[in-house]
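Participant: quick check, what structure comes out for this input:
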Amino acid sequence: MGAPVTIALDAMGGDHGPSVVIPAAALALIRHPGIRFILVGDAARIEAELSAHPTLAKKSEIVHTDVAVAMDAKPSQALRRGRWKSSMWLALEAVRDKHASAMVSAGNTGALVAMAKFCLKTIEGVDRPAIAAIWPTVEAECVVLDVGANVGADSRQLVEFTLMGAALARALFGMEKPSVGLLNIGVEEVKGVEEIKAAHAVLKEAPLPIRYHGFVEGDDVGQGVVDVVVTDGFTGNIALKTAEGTAKQIGAYLRAAMRRSFLARLGSVLAQGAFRALKEKMDPRQLNGGIFLGLNGIVVKSHGGTDATGFACAIDVAYDMASSGVVERLASDITGFHAKLELEGAA
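Facilitator: This is a model prediction of the structure:
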């Protein structure tokens, strides 16, 4: 067995703070008995929640701070006021100083992006970090990035996102050469903005450790056409929120339909097993956790309003990434790619 994985948790982040973070850590500990935690936040509130989880208390260290980043704080303000002493910053610092293998926060996304980049720095050769999401598909799951770290992206950044997403797919899905597609408004090569077409041209020719599929459209994502879908953060975030909203809408339609008549209610009882499987497949909590890629450390962003089940899933993602060496693999891929570009340029 390898060394125990320690994860730093921003206990004050999100809408609920320790009342969700601590029960979530207890759930994650059941699934990963070797895990250890650094719980960062108001010690009195953390200890009050830990009193109900004695096993977790034995596996946890508390780092006290009474400063928390507000959910509506501007990233620049959070970075200026919350640096050095907020629960978010101290959890990131634990990763930077090698006291923890990863950190998880449900706090302010913009603040977390700014602080993570400032504290951990980007991997050499990476222009901007990206946030990746694990997306359910008809086939299995796929990686989609960027889903919110950057409003836009140029062709170089899209190629870097491709390498990041492929490294994550290898780590989490165990595939050596993931298939990758660029999200576009059509599959024809003449369609799309210039940045996407330029990235497409590079990916077609560059000797990368991927299987480049080409352009994919929005309806291809859920069909599992490729293992990794690459786009800019503006488009990716809209796609993510639209998919989550659609899942909730379908769930509401099904519940209403099953209550419409006696026969419908009877049918719902008979099909309980199938509906339970569908609910689990469509439950966004089961895939909670936006993964920051391109940093010298592992950072996972949980939804701010999630419950203990959702936050525990974000901890699971952090644990899997820490156990798989994804940061080291990504750094190697990025270094190799830029070395090849330099050789081709010299030639």
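
Participant: can we go C-alpha only for contacts and neighbour counts from here?
Facilitator: Will do.

Participant: now tell me what touches stretch 312-327 from outside.
Facilitator: With C-alpha atoms under 8 Å, 6 or more residues apart in numbering as the test, stretch 312-327 has contacts from 5, 7, 24-25, 27-28, 101-104, 167-168, 171-172, 285-290, 294-302.

Participant: go again using 6 Å as the cut-off
Facilitator: 24, 28, 101, 171, 288, 289, 302 (C-alpha atoms under 6 Å, 6 or more residues apart in numbering).

Participant: the fourth one in helix, strand or coil?
Facilitator: Classification of residue 171 into helix, strand or coil gives helix, according to DSSP: H, G, I helix; E, B strand; the rest coil.

Participant: re earlier: looking at the contacts of stretch 312-327, which is nearest residue 222?
Facilitator: Set against residue 222, the nearest of the contacts of stretch 312-327 by C-alpha to C-alpha is residue 288 (16.7 Å).

Participant: the closest one - how many residues pack around it?
Facilitator: Look at residue 288: counted by other C-alpha atoms under 10 Å, it has 25 neighbours.

Participant: same check, this time on the one 10 residues further on
Facilitator: When counting by other C-alpha under 10 Å, one arrives at 27 neighbours for residue 298.

Participant: mind listing what residue 83 touches?
Facilitator: residue 89.

Participant: how much space between it and residue 295?
Facilitator: For residue 83, the distance to residue 295 equals 18 Å [C-alpha to C-alpha, to the nearest Å].

Participant: quick revisit: got TSV for the contacts of stretch 312-327, with secondary structure and distance to residue 11 too?
Facilitator: Shown next, in TSV, are the contacts of stretch 312-327 (DSSP: H, G, I helix; E, B strand; the rest coil; distance: C-alpha to C-alpha, whole Å):
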residue	secondary structure	distance to residue 11
24	helix	11
28	helix	15
101	coil	17
171	helix	27
288	coil	17
289	coil	15
302	coil	12
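
Participant: which of the residues you listed has the most neighbours?
Facilitator: residue 289 (29 neighbours).

Participant: that one contacts residue 302, correct?
Facilitator: Yes. If you go by C-alpha atoms under 6 Å, residue 289 and residue 302 touch, sitting 4.5 Å apart.

Participant: the structure of the following sequence is requested for comparison with the preceding one:
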Amino acid sequence: MIRISIDAMGGDFGPEVVIPGAAMALERHPDIRFVIYGLADRVEPVLARYPKVQAASTFHACEIAIRMDDKPSQALRNGRGKSSMWQAIEAVRDGEADVCVSAGNTGALMAMSKFCLRMMADVERPAIAGIWPTLRGESIVLDVGATIGANAQQLVDYAVMGAGMARALFEIRRPTVGLLNVGVEEVKGLDEIREAGQMLREIPLGGLEYSGFVEGNDIGKGTVDVVVTEGFSGNIALKAAEGTARQMAELLRAAMSRTLMAKIGYLFAKGAFDRVREKMDPRKVNGGVFLGLNGVVIKSHGGADAEGFAAALEVGYDMVRNELLKKISADLSQFHESRPVAATVESDDAGAEEQQ
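Facilitator: Sure thing, here's the model as predicted:
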């Protein structure tokens, strides 16, 4: 049984989308049990319309709902202990749920998650990992917006955590990992990226296979299973890809309706267009995973519909079922146990040079 705590007030539509999404997820995974948090006057009427969800849920009334435009510091100050978002995260900390899912304010959710769950040992910064549709299937890209900038050590931590997520989600024994860069040559890129690449080459990790640098066009190709970057570049890449997908859809729609022959051609090719639409449907890959925390938190798109929120719930389900935290903890321990030896040698060499 997988227990999922839900912030029912999160997102643009709150329980009107969250509860129907839970119904879809429950239909596909009957072993899910929900712990739902929200304002009673908004959640209970919707929950009553879905008796199967109601039977598989425990509902807790809360005093506060975090708004989508609240600043993280404001949300943490006013919503700690009383908001649906906080209590859904707290359920994971206290062992009442295995994973928390919210479509709420990203900054507030990250701030509360860090404060409530704390960071994993040896991890300095969290990351948001997104699932990216590719020509080969799906890849994981991180960080897509949790933190701006990252040093070499943090990029390596992201690589380890992203590989752990790929093993949990895609069930790949040794995912391939690439560092996003301006070229594939080893001499290109920022010092932090080149240093991270050297670290990944020199320290063997059983949980991943380092494939070197990748460029922006490699993300859509699916060149590697995990693409690692810092949050500024990752978020721009994500928004650019989403915008391009919408632009192409609009251009195709306009082209198919321009002439009678185009409309007839569309009817013959409708099956192919439907398959492309299904592949590129952002609802199917909804659900960013907060990595680096002592608990699993999933961020759904705020504007997701019921199908999209159900997809986020299923990402959380898979993360727990395939023991995401256990895989990441083991890989991080292996990596950080290897690091002090190299650091000691460098320190000894530097000391010897100074004495000479």
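
Participant: please state their TM-score.
Facilitator: Their TM-score after superposition, calculated using TM-score structural alignment, normalised by the length of structure 1, is reported as 0.97; 344 aligned residues with a C-alpha RMSD of 0.9 Å.

Participant: helices of the stretch 201-347 of structure 1, residue ranges please.
Facilitator: For the stretch 201-347 of structure 1, the helices defined by DSSP state H, counting those that start in this stretch occupy 218-221, 233-258, 262-270, 272-282, 308-324, 326-346.

Participant: run the chain-centre distance for the longest one.
Facilitator: Distance of helix 233-258 of structure 1 from the chain centroid (C-alpha atoms, centre = their mean, to the nearest Å) equals 18 Å.

Participant: ok, now the shortest one?
Facilitator: The gap between the average C-alpha position of helix 218-221 of structure 1 and the chain average comes to 19 Å, counting by C-alpha atoms, centre = their mean.

Participant: same question, the last one
Facilitator: Computed by C-alpha atoms, centre = their mean, the separation of helix 326-346 of structure 1 from the middle of its chain amounts to 23 Å.

Participant: let me know the angle separating it from helix 308-324.
Facilitator: Calculated by axes from the mean of the first three to the mean of the last three C-alpha atoms, to 10 degrees, helix 326-346 of structure 1 forms an angle of 60 degrees with helix 308-324.

Participant: how close does helix 326-346 of structure 1 sit to structure 2?
Facilitator: Once fitted to structure 2, helix 326-346 of structure 1 is off its aligned match by 1.5 Å on average (mean C-alpha distance after the TM-score superposition for structure 1).

Participant: list the buried ones in that helix?
Facilitator: 326, 327, 329, 330, 331, 333, 334, 337 (16 or more other C-alpha atoms under 10 Å).

Participant: how about a markdown table for these, with distance to residue 73 of structure 1 added?
Facilitator: Shown next, in a markdown table, are the buried residues of helix 326-346 of structure 1 (distance: C-alpha to C-alpha, whole Å):
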| residue | distance to residue 73 of structure 1 |
| --- | --- |
| 326 | 31 |
| 327 | 29 |
| 329 | 34 |
| 330 | 31 |
| 331 | 32 |
| 333 | 35 |
| 334 | 33 |
| 337 | 37 |
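
Participant: quick check, nearest of those residues to residue 215 of structure 1?
Facilitator: Using C-alpha to C-alpha, the buried residues of helix 326-346 of structure 1 come closest to residue 215 of structure 1 at residue 337, 21.0 Å.

Participant: could you check how far the counterpart of that closest one in structure 2 is from residue 130 of structure 2?
Facilitator: Under the alignment by TM-score structural alignment, residue 337 of structure 1 pairs with residue 335 in structure 2. Distance, residue 335 of structure 2 to residue 130 of structure 2, by C-alpha to C-alpha: 23 Å.

Participant: burial count for the alignment partner in structure 2 of residue 71 of structure 1?
Facilitator: Alignment note: residue 71 of structure 1 maps to residue 68 in structure 2; criterion TM-score structural alignment. For residue 68 of structure 2, the neighbour count with other C-alpha under 10 Å is 17.

Participant: contact partners for whatever residue of structure 1 lines up with residue 145 of structure 2?
Facilitator: Using TM-score structural alignment, the equivalent of residue 145 of structure 2 in structure 1 is residue 148. Residues near residue 148 of structure 1 by C-alpha under 6 Å, 6+ apart: 233, 237.

Participant: for the one 5 residues further on, same thing?
Facilitator: If a contact means C-alpha under 6 Å, 6+ apart, then residue 153 of structure 1 has residue 232 as its contacts.

Participant: looking at this, it is in a helix?
Facilitator: No. Going by three-state DSSP, the assignment for residue 153 of structure 1 is coil, not a helix.

Participant: quick one: it from residue 160 of structure 1, how far?
Facilitator: Counting by C-alpha to C-alpha - residue 153 of structure 1 and residue 160 of structure 1 are separated by 10 Å.

Participant: which residue in structure 1 aligns with residue 97 of structure 2?
Facilitator: Match for residue 97 of structure 2 (TM-score structural alignment): residue 100.

Participant: so what's the residue count around its match?
Facilitator: Residues lying near residue 100 of structure 1 (other C-alpha under 10 Å) number 23.

Participant: what about it, which SS state?
Facilitator: Look at residue 100 of structure 1: counting by three-state DSSP, its state is coil.

Participant: related to what we said a few turns ago, for the buried residues of helix 326-346 of structure 1, which two are the farthest from each other?
Facilitator: Farthest pair in the buried residues of helix 326-346 of structure 1, by C-alpha to C-alpha: 326 and 337, 16.4 Å.

Participant: show the contacting residues for the residue most central in space within structure 1.
Facilitator: Closest residue to the average C-alpha location of structure 1: residue 290 at 1.9 Å, with C-alpha atoms, centre = their mean. Neighbour list for residue 290 of structure 1: 131, 132, 133, 300, 301 [criterion: C-alpha under 6 Å, 6+ apart].

Participant: what's the matching residue for it over in structure 2?
Facilitator: Per TM-score structural alignment, residue 290 of structure 1 is aligned with residue 288.

Participant: how close does that match sit to residue 23 of structure 2?
Facilitator: 20 Å.

Participant: before we move on, what about residue 52 of structure 2?
Facilitator: Counting by C-alpha to C-alpha - residue 52 of structure 2 and residue 23 of structure 2 are separated by 7 Å.

Participant: what's the answer for residue 113 of structure 2, then?
Facilitator: 26 Å.

Participant: would you confirm that the match of residue 97 of structure 2 contacts residue 6?
Facilitator: Yes. At 4.9 Å, residue 100 of structure 1 counts as touching residue 6 under the criterion of C-alpha under 6 Å.

Participant: the aligned partner of residue 110 of structure 2 in structure 1 sits in which helix or strand?
Facilitator: When structure 1 is aligned by TM-score structural alignment, residue 110 of structure 2 is paired with residue 113. Under the criterion of DSSP states H and E, residue 113 of structure 1 resides in helix 109-120.
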